[in-house]
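Novice: structure of the sequence below:
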Amino acid sequence: MPGMIQSIERSSAVLRLLAAGPDRLRVKEIADALGLPKSTAHGILRTLEHVGFVEQDPRTTRYRLGRGLLDLGDAGLDVNELRSRALDWADALAARTVEAVRIGVLQGDSVRVIHHVFRPDDTTQAMDTGLVVPAHATSLGKILLAYDVTALSLGGLDPYTRKTVTVRRELARALAEVRAQGWASAVEEWESGRAGIAAPMRTFGGLVVGAIGIYGPVERICDSRLRPRPALVEQVRATAHAISRDLSGPRR
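Specialist: Take a look at the predicted model:
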C-alpha cells in the first residue's frame, strides 16, 4: 500500500493553521508553528498562493486563506470570470478561422453556451449565448464529458440525426479518443450539415473548467472525407492552450 504524501500533509497543516487563527501569519511564524524549515514553509505557501488557496498582503508580507478555497464549494471557476478571461482569445479565434466560436460549460448532461462570437462575415446569425445543447452530440460536450467521470451516467443519449452516437459503449470509446488526442469533433451529430471542433480550457492542476470551439457548415469545417481540417484543429487547440495558461495564472 502506498504511503502518505508528505507535501500534501504539510500543505493541509498550513491551511489548518491559517484557518485557526484570526491574524495573518508570517512565513517564519508558520514554519515555527509546524516545525518546518523556513524555506520549506515558503515553498508551500508560494504554491498555495499560485492556486489561490492562500493570499499574501503585499504590504505586510503576511499570509491568510485565499478565496480560491471558496471555489471548492461551487464547482470551480465562476462562469462570468471564465467568460471574461477568454473573450479576447475567442474573438481572435473567430477572426483567424472565419468561423463562429462558442465557449461552453457542463450543465448536467448538457452544455450551456456562455459566450458566442459571430462568424465574421455578413451572413445572418442568431446569438447562441445561453443556448443549451446536447453534450453527447456536440464537440463542446464531448470535451466536457471526456473529463467528467459522472456526467456520462446522468441521462439518455437522444438521437438528433442519423449520425448521433446513442450507444453508451460507443460514446465511451469516442471520449477515450478525445482524451488521447486532446480535442473533439462532431460532424452532423446534432444538426445535419453542421460540424464543430473543440478543445478543453484548463485551470490549476489541469482541471477542465470549460471548452472552446468553432461551429459551422460541414464543407468549411471538414475536408472532402468529412474529417476536421487539421489547420482548424490546431487553431482551436492553440487558443484553448493560451486560455488555459491565462486561467492558471494569477487572478485579475
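Novice: switch to C-alpha atoms for all contacts and neighbour counts from now on
Specialist: Will do.
Novice: helix, strand, or coil at the residue most central in space within the chain?
Specialist: For the chain, the residue nearest the mean C-alpha position is residue 209 (2.6 Å; CA atoms, centre = their mean). Per DSSP: H, G, I helix; E, B strand; the rest coil, the local secondary structure of residue 209 is strand.
Novice: so it touches residue 77, yeah?
Specialist: Yes: judged on CA atoms under 8 Å, residue 209 makes contact with residue 77 at a distance of 6.9 Å.
Novice: what segments of the stretch 1-150 of the chain are helices?
Specialist: 6-20, 27-34, 38-50, 79-97, 139-146 (DSSP state H, counting those that start in this stretch).
Novice: now the longest one, how far from the centre of its chain.
Specialist: Between the mean C-alpha point of helix 79-97 and the mean C-alpha point of its chain there is a distance of 13 Å (CA atoms, centre = their mean, to the nearest Å).
Novice: in it, which residues are buried?
Specialist: Neighbour-count burial for helix 79-97 flags 82, 83, 85, 86, 89, 90, 91, 93, 94, 95, 97 (criterion: 16 or more other CA atoms under 10 Å).
Novice: packing partners for it?
Specialist: Packing partners of helix 79-97 (3 or more CA pairs under 8 Å, 6 or more residues apart in numbering; DSSP states H and E): strand 100-107, strand 110-117, helix 230-247.
Novice: try the first one
Specialist: The contact analysis (3+ CA pairs under 8 Å, 6+ apart) places helix 6-20 against helix 27-34, helix 38-50, strand 63-65.
Novice: most tightly packed of those?
Specialist: Each of those was scored by mean neighbour count; the highest is strand 63-65, a mean of 21, by mean count of other CA atoms under 10 Å.
Novice: what helix or strand does the closest residue in space to residue 103 that isn't next to it in sequence sit in?
Specialist: In space, and not counting its chain neighbours, residue 103 is closest to residue 212: 4.4 Å by CA to CA, 6 or more residues apart in numbering. Using DSSP states H and E, residue 212 sits within strand 208-217.
Novice: counting by contacts, list what that strand packs against.
Specialist: Strand 208-217 packs on strand 100-107, helix 139-146, strand 194-202, helix 230-247, going by 3+ CA pairs under 8 Å, 6+ apart.
Novice: run this one through as well so I can compare:
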Amino acid sequence: MPQGDNENGRQEPRIGTVASTVAILRQLASTPAPLGVNAIARSLSLTPSSCFNILKTLVSENIVDFDPNTKLYTLGAGLVSIARNALDPDAAYEIVRTRLEVLAETWGMTAGLWRAHSDRILLVGYVAGARMMRIQMTVGQRLPKLIGSVGRCMAAAMDLDREELARRFAGLRWESAPSFDEYCEQVEEAKRQGWSIDRGQFVRGATTIAVPLQREDGDLKYCLVSTMFTGQHDDDKVPLIVKELQQIARWASRPIDGSGVIQQPPLRQSTRSV
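Specialist: Now for the predicted structure:
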C-alpha cells in the first residue's frame, strides 16, 4: 500500500481510493483534451472498473463533467468553489478588487492581494491597468514567505532574531540578490515606515510596493501589492502610490463580526490627478 508522511514525519499508509481519486483529478488537470476512462486508467495503472466508479462519483458531485456523446471526462465547475475557498477563505480579494482596479487603471500598473499561508505567500488575485505593455501574473502562484517586498513586510511583522532570519534568507532565490545586511536594513525600514519596496531585486525590471493589511488582532495575513516596470514612475510618485495602498488597507482591515470576514470599504477617488 502507498505510504505518506504524517505531521510528525512518520510513514502512514495512504487510503487507496483517495489516492486514486486525487491522481485522476491531477491527470484531468494536466491534460488539455478530455479523456476517456480507459485512457485515464491506463495512464495511472488503475483497473478500468475502479477508475469508472471513481469518475462516476466525481460526476455526481459536479467535480468532474462527463460528455455522454463522446464518453469523455473533464474537470467540472464544482472544483471552482473548492479552489476559491482554499485560495481566499476570507473572500478578501472580492472586497478590495474594485479599489485595486481604480489604482491599477490610474497608475497603469498591476495591483494584487497576497495571502500568507504557512511558509509561503499566495497570490489571491490581481488586476492589470490598461497600457500597451502589462505585467501579468498567475493567480494561486506561491512564493517563499520572506521574498520580495511582501517578504520584507512579513519579516518585519514576524520580528525574527538575526540568526533565524539569516537561516531563512539563505534559502531565498533572487534575480539580483541583496546582501543579508542590506536585507536586514530593508526589513527594519519596513518595520519603521509600515510598507516596503523591491526595486528589481526579486525580479529584474520590476518594482513592487507592498503594504500590509493587518487585522485588529495584529496578525499579518494579507499584503496589498503594486507591481510596475522599474523606471515607469519617478521616485516622487512612490509616496502617492503608497498612500493609496494604505487607504485601501485601512478600510479593508476592519472585521465586521470577528469571523474573519472583512468589511467592504467605501469607494473613493484616486489621489492622482489624471
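Novice: now do the strand holding residue 212 of the first structure: which range of the second structure does it align onto?
Specialist: Alignment of strand 208-217 of the first structure against the second structure: residues 220-229, by TM-score structural alignment.
Novice: what's the average distance of that stretch to the first structure?
Specialist: For stretch 220-229 of the second structure, the mean deviation from the first structure after alignment is 0.8 Å (mean CA distance after the TM-score superposition for the first structure).
Novice: circling back: out of the helices and strands packed on strand 208-217 of the first structure, nearest to residue 127 of the first structure?
Specialist: If you check each of those against residue 127 of the first structure by CA to CA, strand 100-107 wins as the nearest, at 10.3 Å.
Novice: dump the helices of the stretch 1-150 of the first structure into CSV; add distance to residue 129 of the first structure as well.
Specialist: Listed next are the helices of the stretch 1-150 of the first structure as CSV, based on distance: least, CA to CA, whole Å:
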stretch, distance to residue 129 of the first structure
helix 6-20, 38
helix 27-34, 45
helix 38-50, 31
helix 79-97, 11
helix 139-146, 14
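Novice: okay, the angle between the strand holding residue 212 of the first structure and strand 100-107?
Specialist: Using axes from the mean of the first three to the mean of the last three CA atoms, to 10 degrees, the direction of strand 208-217 of the first structure lies 140 degrees away from that of strand 100-107.
Novice: got the contact list for residue 127 of the second structure?
Specialist: Contacts for residue 127 of the second structure (CA atoms under 8 Å, 6 or more residues apart in numbering) come out as 97, 100, 101, 104, 110, 111, 112.
Novice: counterpart of it over in the first structure?
Specialist: For residue 127 of the second structure, the aligned residue in the first structure is residue 117 (criterion: TM-score structural alignment).
Novice: what of residue 115 of the second structure?
Specialist: With TM-score structural alignment as the criterion, residue 115 of the second structure matches residue 105.
Novice: the closest residue to that match other than its chain neighbours: how many residues sit nearby?
Specialist: Of all residues not flanking residue 105 of the first structure in the chain, residue 210 sits nearest, at 4.8 Å (CA to CA, 6+ apart). Neighbour count of residue 210 of the first structure, defined by other CA atoms under 10 Å: 28.
Novice: wait, isn't residue 210 of the first structure in contact with residue 107?
Specialist: No: the criterion here is CA under 8 Å, and residue 210 of the first structure misses it with residue 107 at 10.7 Å.
Novice: what do these two both touch?
Specialist: Common neighbours of residue 210 of the first structure and residue 107 (CA under 8 Å, 6+ apart) do not exist.
Novice: count of neighbours near residue 127 of the first structure?
Specialist: By the criterion of other CA under 10 Å, residue 127 of the first structure has 10 neighbours.
Novice: mind listing what the residue lying closest to it once chain neighbours are set aside touches?
Specialist: Of all residues not flanking residue 127 of the first structure in the chain, residue 116 sits nearest, at 6.8 Å (CA to CA, 6+ apart). By CA under 8 Å, 6+ apart, the contact list for residue 116 of the first structure reads 100, 101, 102, 103, 127, 128, 129.
Novice: distance of the fifth one from residue 115 of the first structure?
Specialist: Applying CA to CA, to the nearest Å, one obtains 9 Å for the distance of residue 127 of the first structure from residue 115 of the first structure.
Novice: tell me the residue in the first structure that is farthest from the middle.
Specialist: Distance from the centre of the first structure peaks at residue 32, with 37.9 Å (CA atoms, centre = their mean).
Novice: residue contacts, that one?
Specialist: With CA under 8 Å, 6+ apart, residue 32 of the first structure has these contacts: residue 38.
Novice: quick one: what's aligned to it in the second structure?
Specialist: For residue 32 of the first structure, no residue is aligned by TM-score structural alignment.
Novice: repeat that for residue 182 of the first structure.
Specialist: With TM-score structural alignment as the criterion, residue 182 of the first structure lines up with residue 194 in the second structure.
Novice: swap in residue 242 of the first structure?
Specialist: Under the alignment (TM-score structural alignment), residue 242 of the first structure pairs with residue 251 in the second structure.
Novice: hang on, isn't residue 14 of the first structure packed against residue 27?
Specialist: No: judged on CA under 8 Å, residue 14 of the first structure makes no contact with residue 27 at a distance of 10.3 Å.
Novice: re earlier: look up how far residue 78 of the first structure lies from the residue nearest to residue 105 of the first structure.
Specialist: Taken as CA to CA, the span from residue 210 of the first structure to residue 78 of the first structure is 11 Å.
Novice: same check, this time on residue 162 of the first structure
Specialist: Counting by CA to CA, the separation of residue 162 of the first structure from residue 78 of the first structure is 36 Å.
Novice: ditto for residue 144 of the first structure
Specialist: The gap separating residue 144 of the first structure from residue 78 of the first structure is 16 Å, by CA to CA.
Novice: okay, the two: which has more neighbours?
Specialist: Legend: neighbour count by other CA under 10 Å for residue 144 of the first structure and residue 78, higher for residue 144 (32 against 11).
Novice: kind regards, and thank you for your time.
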